[in-house]
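*Asks:* need a structure here:
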Amino acid sequence: MEDTTNSTSDNDYYDYSTENYSVASPAEDVPVPLGYCREAACIIMVIFNVIIFLLGIIGNGAVIWITGFKMKKSVNTTWYLSLALSDFIFCATLPFTIDYMLKKSWIFGLFMCKFNSFVMTLNMYSSIFILVIISVDRCITVKFPVWAQNQRTVLKASVVVLLVWFVSSLLSIPPAKFRETTNIGSKDICYNNYEKNHHTIVVFMRFTFGFLIPFLTIFICYSILIRKHRATQMSKFTKPFKIMTLLITTFFICWLPFQVVSILELNRTERSSAFHTAQQVSGSLACANSFLNPFIYAFMAKNLKKKCYSFLSKTIESTFDEET
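*Replies:* This is a model prediction of the structure:
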């Protein structure tokens, strides 16, 4: 008989609020999920996700509207439009997560269980890949300005973005494939049904393609940019460099704990309360990344008064229009 391991605690970042129960088989006597969300930690997580949903939809929606419909198309706006779309789609799926947190029962069926996982993993990959593209693009622009001026076109940037979304979609299929639904007592749950070493493969793919390779690529780009900056003896870094730095730093701060906890989980057979708390915190940070980017754009705007009106057209336009 095939050895099958089913687990709800892979630390997928929409599961961190649920109880860590395992489902070995439908007939096995397993813990029944508690009722509605009543614990303080659960309530805090629900409130936090509601905030992420509201700010993420409003902020990323504003960026999509401005970069997609109000500003002149450019390579820069193409990158940031894609990044905002990724975060917006993620935030749009959060109501399913919030409902799951509140009721501790998945009422949306198998397709949405898989689709929710797919969209959320897609957000992680597409976001980091776009940040890598922004870093490489900035590096090429600084290192080879004449070539970049002749070769950087909106059409080519759009093709790159489509390729990024295609690759991100392919990498998001495995986590979604292993999502299943089952009934425990009176509750339906959406969980990870890994077989043999599939759990290790998924975590390895996520760490390698969603963190390690992007980190090394960005590190190389930054090394080149800083060396170029020192060679030209510039007094201060440009606005695009500062925006890029903040976006990338925010991504790694938000996602590094999640990646570490995911790896640590592979060697754990028992779940302690401390480890469950680590899952909750790392999951919360991962979610938070999806609403922070628009605030970075506003923060980098020139006029503080405009920032206070959050995402007025001229504020964000002045951020994206800076090419030097």
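*Asks:* only C-alpha atoms for contact and neighbour calcs from this point on.
*Replies:* OK.
*Asks:* what comes up buried for stretch 94-114?
*Replies:* Under the neighbour-count criterion of 16 or more other CA atoms under 10 Å, stretch 94-114 has 94, 96-107, 110, 112-114 buried.
*Asks:* Quick one: residues contacting G68.
*Replies:* With contacts defined as CA atoms under 8 Å, 6 or more residues apart in numbering, G68 is in contact with 77, 81.
*Asks:* and what of the one 5 residues further on?
*Replies:* Residues touching K73, when contacts are defined by CA under 8 Å, 6+ apart, comprise 67, 154.
*Asks:* tell me the secondary structure for it?
*Replies:* Look at K73: counting by DSSP: H, G, I helix; E, B strand; the rest coil, its state is coil.
*Asks:* Could you report the distance from it to L247?
*Replies:* To L247, K73 is 21 Å away according to CA to CA, to the nearest Å.
*Asks:* do K103 as well
*Replies:* K103 sits 34 Å away from L247, going by CA to CA.
*Asks:* Pull out the buried residues from the helix or strand containing S117.
*Replies:* Using DSSP states H and E, S117 falls within helix 109-143. Under the neighbour-count criterion of 16+ other CA under 10 Å, helix 109-143 has 110, 112-142 buried.
*Asks:* this one as well, want them side by side:
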Amino acid sequence: MNMNSTANGSETRVFDPKNIAFIVIALLIVVFNGFVIYIVKNRKTPRSIGSSENSILTSLAASDFSSGAIGIPLTFACTYAPPNYCPMCSISYYFIKFVSISTVLHILALIRERSLTVAHPLRQRSKKANIILIAGIWLCSLFMSSVPWIWIVGVHGVCSNKRFEETWNPYTVHESVCFLLFFVIPLLFISIFLGRIAIAVHHFTKRSCSMRSFKSVNEQARFRNNEVRIFFLLLGVFLLFVVCWTPYFVLTLLSIHDVHIDVPDWLEFAVQFSRCVTSFLNPFIYAFYREDIYQVIKRKLRRLDFSSSVSREDTSVFRRQKATQVTLELVSN
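*Replies:* Next up, the predicted model:
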């Protein structure tokens, strides 16, 4: 499946068995991210309701959810639709662009929020500020991914094969700007914020003495271990995004600048599939990032396990009763 289709049209293809992997991961993305959103929205811990980090995590989960619920189905629609449905390919392509911008901005906001929290533990962003931040991320992602429609519709028409002849045209400028503003620069700032968090965690003892009083040494150790754990989780989010999205951005730049390279089918499949992996793995990171979310998930799973155990026990009792009844009937006969 060509997950990087452009607005030039689409050819009807025979279903490729490899695409089953995209169907499976789309379902998993929807289930896991939907579960995280449900857990966060139904928590009854007032202490966490106004948390800036939880708000960003929930928003990122919604963005990942849209990747599985909308992005991958749109790509299938582009790949297997008749040629006269070429607008679907443009929608699919720029929805992927929307997800890429949204993901990196959410990660940037989350790591920046953690760096501020480490420096100022008592700081708490207001609910209104959280709404403005998250709305800004979504609006910026939507705007930048929608800009190309100005010339797609106004200049070429959605089903036209006509292209700009100039090397630097609206397509190349837009892709280059997106690569710089929503990949290179954010990754630079994320690296800086992670460095600040690492330094703060390293100097935890000096910092904690002046900022927080602990009841015991064990409480201080738990607090430090929690900060170390969160740092490595954020580092993992950062590295996961770099590894999974860099090939996508590189291939996009090469294609938009008409750099022709022979990409094997297996490599194209790996590049496009890896882009979906972030949306699949992020929910597991949320579960371990926030202790309150992790505890809620543990309680939910225990209830499910308890319910299944009770069901198995009821079934076992029923079978024993049935066997006893049959035995008594045979003896009486």
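*Asks:* about what we covered before: going on from the helix holding S117 of structure 1, what's the next piece of helix or strand?
*Replies:* Remark: after helix 109-143 of structure 1, the chain's next helix or strand is helix 145-151, criterion DSSP H and E.
*Asks:* Show me what that following helix is packed up against.
*Replies:* Other helices and strands packing on helix 145-151 of structure 1, by 3 or more CA pairs under 8 Å, 6 or more residues apart in numbering; DSSP states H and E, are helix 109-143.
*Asks:* ok, average deviation of the helix or strand harbouring P214 of structure 1 from structure 2?
*Replies:* Taking DSSP H and E as the definition, one finds P214 of structure 1 inside helix 213-231. Its matched residues in structure 2 lie on average 1.0 Å from helix 213-231 of structure 1 after superposition (mean CA distance after the TM-score superposition for structure 1).
*Asks:* That helix: which residues count as buried?
*Replies:* Under the neighbour-count criterion of 16+ other CA under 10 Å, helix 213-231 of structure 1 has 214-215, 218, 221-222, 225, 229 buried.
*Asks:* Assign a three-state SS to N6 of structure 1, would you?
*Replies:* Once three-state DSSP is applied, N6 of structure 1 turns out strand.
*Asks:* Surely it touches Y194?
*Replies:* Yes: with contact defined as CA atoms under 8 Å, N6 of structure 1 reaches Y194; the gap is 5.4 Å.
*Asks:* now the strands for the stretch 151-300 of structure 2?
*Replies:* For the stretch 151-300 of structure 2, no strands are identified by DSSP state E, counting those that start in this stretch.
*Asks:* Just the helices from it, written as ranges.
*Replies:* With DSSP state H, counting those that start in this stretch, the ranges of helices along the stretch 151-300 of structure 2 come out as 170-179, 185-202, 204-211, 217-256, 265-289, 291-332.
*Asks:* For these, could you give me TSV that also reports distance to V147 of structure 2?
*Replies:* Output for the helices of the stretch 151-300 of structure 2, formatted as TSV (distance: least, CA to CA, whole Å):
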stretch	distance to V147 of structure 2
helix 170-179	8
helix 185-202	20
helix 204-211	45
helix 217-256	16
helix 265-289	22
helix 291-332	37
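*Asks:* For I20 of structure 2, find the nearest of these.
*Replies:* Closest approach to I20 of structure 2 among the helices of the stretch 151-300 of structure 2 (CA to CA): helix 265-289, 11.3 Å.
*Asks:* helices or strands next to the closest one in the packing?
*Replies:* Using 3+ CA pairs under 8 Å, 6+ apart, the elements in contact with helix 265-289 of structure 2 are helix 20-41, helix 52-66, helix 217-256, helix 291-332.
*Asks:* what angle do that helix and helix 20-41 make?
*Replies:* Using axes from the mean of the first three to the mean of the last three CA atoms, to 10 degrees, the direction of helix 265-289 of structure 2 lies 20 degrees away from that of helix 20-41.
*Asks:* Just the buried residues of helix 265-289 of structure 2, please?
*Replies:* For helix 265-289 of structure 2, the neighbour count (16+ other CA under 10 Å) marks 268-269, 271-283, 285-287, 289 as buried.
*Asks:* and what of stretch 9-16 of structure 2?
*Replies:* Those would be 9-10, for stretch 9-16 of structure 2 by 16+ other CA under 10 Å.
*Asks:* what's the answer for stretch 240-259 of structure 1, then?
*Replies:* Counting neighbours by 16+ other CA under 10 Å, one finds that the buried residues in stretch 240-259 of structure 1 are 240-241, 243-244, 247-248, 250-252, 254-259.
*Asks:* Looking at these, spot the one nearest V160 of structure 1.
*Replies:* M244 (18.1 Å).
*Asks:* contacting residues for the alignment partner in structure 2 of that closest one?
*Replies:* Matched to structure 2 by TM-score structural alignment, M244 of structure 1 sits across from L234. Applying CA under 8 Å, 6+ apart, we find L234 of structure 2 in contact with 111, 194.
*Asks:* mind checking how far L234 of structure 2 is from F183 of structure 2?
*Replies:* Noted for L234 of structure 2: a distance of 17 Å to F183 of structure 2, by CA to CA.
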